[in-house]
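Peer 1: fold the following.
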Amino acid sequence: MTSENVSNTMANIDEMMYSCGVEILHPGGLEKTFEMANDCKINKDSNVLDIGSGKGITAIHIAQKYGCNIIGVDMSSNMVEYAKQAVSKKKLSEKISFMNLDAQKLPFDDNSFDVVFAECSTVLMDKERAFREFIRVTKPGGYVADLEMSWQKVPDKKAVDKAFEIWGGFSTKTFDEWRDFYIKMGLTDIKINNFSDKMQNMEMLYIKTLGITGILKMSWYMLINKSLRRGMIEYNNFFKDSKDYIGYGYFVGRKE
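Peer 2: Presented below is the predicted three-dimensional model:
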């Protein structure tokens, strides 16, 4: 299976999980999303850019909780269309909008946003290129925040290569490396929240969220779709084999 096919399969797995009832795919769920938002001082006057906005779930919850204005950007036109429909149903179109574009080439003016907010997306990008854009469009004194799967310790080559293969170009950093990267990019007041312990409860959380109907629906998808079934096996084996390395956390820095 080529890298492109693997990447497409993993994207399809995410879409399958969403369609079966899982809203938040990362450990810690909305609790950690809101903690990161609080560390960014998001309030009703904030203009927020949501990177890799997917189906708009994070943007909707953030707008509902804080009353801020949000623009979400995503490379997937399907995700953007779904997000627009979801926002319309929630009657939040005056607060939230979505654009289908590359987050590494943002069309916004310098110093446009109070907060640039990313979840589980920059590990698939050229990080320096992406963060230069994130920082460029952030107002002085504003925040750049990123929640990502990270290495708890320096991984062996097998884990790095397997992660790169499964996610079609995935690469991440240890928590210390993320801190050094934020410093290198010129961000200050850096805060790191390591919640790797939440990964232990991911499977049970998914089961609880899906319920019987969602589990049956997911089982049916995998029964009729060989690539999804193979992708899920690869995904689960990777997490099992690399459990000593894989962690999750978020990183917040302020633009001077």
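Peer 1: could you use CA atoms for every contact and neighbour count after this?
Peer 2: Will do.
Peer 1: how much space between T122 and F108?
Peer 2: Computed with CA to CA, to the nearest Å, the distance linking T122 and F108 is 18 Å.
Peer 1: the more surrounded of these two?
Peer 2: Per other CA atoms under 10 Å, whichever of T122 and F108 has more neighbours is T122, with 23 against 12.
Peer 1: that one touches E128, doesn't it?
Peer 2: No - under the criterion of CA atoms under 8 Å, T122 makes no contact with E128, lying 9.8 Å away.
Peer 1: now do the contacts for the closest residue to S46 other than its chain neighbours.
Peer 2: Excluding its sequence neighbours, the residue lying closest to S46 (CA to CA, 6 or more residues apart in numbering) is C68, at 5.2 Å. Applying CA atoms under 8 Å, 6 or more residues apart in numbering to C68 gives the contacts 42-48, 62, 95.
Peer 1: next up, for comparison:
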Amino acid sequence: MTVHHDSSLLRNAFETDAFAYYDTKRHDALNLDLGHSDGFYHHHFAVGDFDRSILNLTGTQRQEAINRELHRMETHQVDTLEEALGPVAREARILDAGSGRGGTAFLLHRTFGCRIDGVNFSTYQNDFARDQARRHGYADTVRFHDLNMTDTAFPDASFDYVVSNETTMYVDLDEAFTEFARVLKPGGCYVLLTWCVNDAVTDAPPEAAAIDEHYHCHTHRRSSYLSSLIKAGLTPYQVDDLTRRALPYWELRSESPLASGVEQPYLSGYQSDRVNYIRIAARRRADPMAKP
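Peer 2: All right, here's what the predicted structure looks like:
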């Protein structure tokens, strides 16, 4: 059953600002306008290198090749989540926390065949994702709910896995991770991908401030992720710094005619190591309140 809610899901000015940004068609034009050869729409970034020969092309041919390559990279970004999840049984349930326009959920379902529930407080994005689910014949197995990811209303221990793909910069980490631990079964796995402040280098890099202004978000400190996970009863067992692997995407995106202006802060942040791109996998302890 799809659960519908309204803007009462928004509890503070920060969430209201994010809602105003993502509940309209104003979000990143680059990700909306790329050629979507697989029929899915993505709003995430990417890791891995690109075909550098396309930079030798000129004119329209070059622009189209760049945008195709960006979309290919964005699609394969979900592989980075799948690697950390490992084998997933067809009977499993996955919660996609902050599911956007549905690209991550659809690709996870295509790989594992299991049921996916996406939660997102943007009605605009959810309506788009639900329409895509119908178009692809996934409406019974990939469902999108108008819910706040920090208060999902699902029963305790509903899911085998939770994923968040570049969405934790829109939530209070303690609040979100406590909710994820609640809805995970004991021993269940949570995997996140995100950018963050490398507070081993600096607490307030200018690049993070520019990214936050552009995306109406809050880039958390790297150390905050680990401390909040442990506090919530989620024990990290894999932490990967993917910053260097994330650089080529921004190099290529800066060459696109659809570049949005946020490319340079990511490039500078990643090159200086002041901003990181990380993947963390954590497991729910049998007793979330017990010390790890």
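Peer 1: now the TM-score, please.
Peer 2: Once superposed, chain against chain, the TM-score is 0.79 (TM-score structural alignment, normalised by the length of structure 1); 234 aligned residues with a CA RMSD of 3.0 Å.
Peer 1: on that earlier part again, mind checking what the residue nearest to S46 of structure 1 lines up with in structure 2?
Peer 2: Aligned counterpart of C68 of structure 1 in structure 2: C114 (TM-score structural alignment).
Peer 1: how close does that match get to A204 of structure 2?
Peer 2: 40 Å.
Peer 1: could you do T152 of structure 2 as well?
Peer 2: Distance, T152 of structure 2 to A204 of structure 2, using CA to CA: 31 Å.
Peer 1: so for the two, which residue has more residues nearby?
Peer 2: Higher neighbour count among T152 of structure 2 and A204: T152, with 19 against 15, using other CA under 10 Å.
Peer 1: what's the match for that one in structure 1?
Peer 2: So T152 of structure 2 corresponds to L106, using TM-score structural alignment.
Peer 1: what's the closest non-adjacent residue to that match?
Peer 2: Of all residues not flanking L106 of structure 1 in the chain, E133 sits nearest, at 6.6 Å (CA to CA, 6+ apart).
Peer 1: now do the strands in structure 1.
Peer 2: Using DSSP state E, the strands of structure 1 run over residues 47-51, 69-74, 96-100, 113-119, 138-151, 187-194, 246-255.
Peer 1: measure the most centrally placed residue in structure 2 to Y270 of structure 2 for me?
Peer 2: Nearest residue to the geometric centre of structure 2 (CA atoms, centre = their mean): N165, 1.8 Å. Counting by CA to CA, the gap from N165 of structure 2 to Y270 of structure 2 is 18 Å.
Peer 1: now R26 of structure 2
Peer 2: Taken as CA to CA, the span from R26 of structure 2 to Y270 of structure 2 is 26 Å.
Peer 1: please apply the same query to K231 of structure 2.
Peer 2: 28 Å.
Peer 1: and these two? Which one has more around it.
Peer 2: More crowded of K231 of structure 2 and Y270, by other CA under 10 Å: Y270, with 24 against 18.
Peer 1: can you show me the helices along the stretch 101-250 of structure 1?
Peer 2: Applying DSSP state H, counting those that start in this stretch to the stretch 101-250 of structure 1 gives helices spanning 127-137, 157-166, 175-184, 202-224, 226-241.
Peer 1: of the contacts of C68 of structure 1, which belong to helices?
Peer 2: Counting by DSSP state H, those place I62 in helices.
Peer 1: any chance of TSV for the contacts of C68 of structure 1, columns distance to G72 of structure 1 and neighbour count?
Peer 2: Formatted as TSV, the contacts of C68 of structure 1 follow (distance: CA to CA, whole Å; neighbours: other CA atoms under 10 Å):
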residue	distance to G72 of structure 1	neighbour count
I42	15	24
N43	17	18
K44	17	12
D45	17	11
S46	14	19
N47	11	20
V48	8	26
I62	12	22
K95	11	17
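Peer 1: nearest to E234 of structure 1 among the contacts of C68 of structure 1?
Peer 2: Taking CA to CA as the measure, I62 is the one of those closest to E234 of structure 1, at 32.6 Å.
Peer 1: so that closest one makes contact with M36?
Peer 2: No - using CA under 8 Å, I62 of structure 1 is not in contact with M36; the gap is 10.6 Å.
Peer 1: gap between the two ends of stretch 82-91 of structure 2?
Peer 2: End to end - CA to CA - stretch 82-91 of structure 2 spans 16 Å.
Peer 1: which residues does stretch 168-181 of structure 1 contact?
Peer 2: Residues from elsewhere that reach stretch 168-181 of structure 1 (CA under 8 Å, 6+ apart): 3-7, 123-125, 149-154, 160, 163-164, 190, 192, 194, 249, 251.
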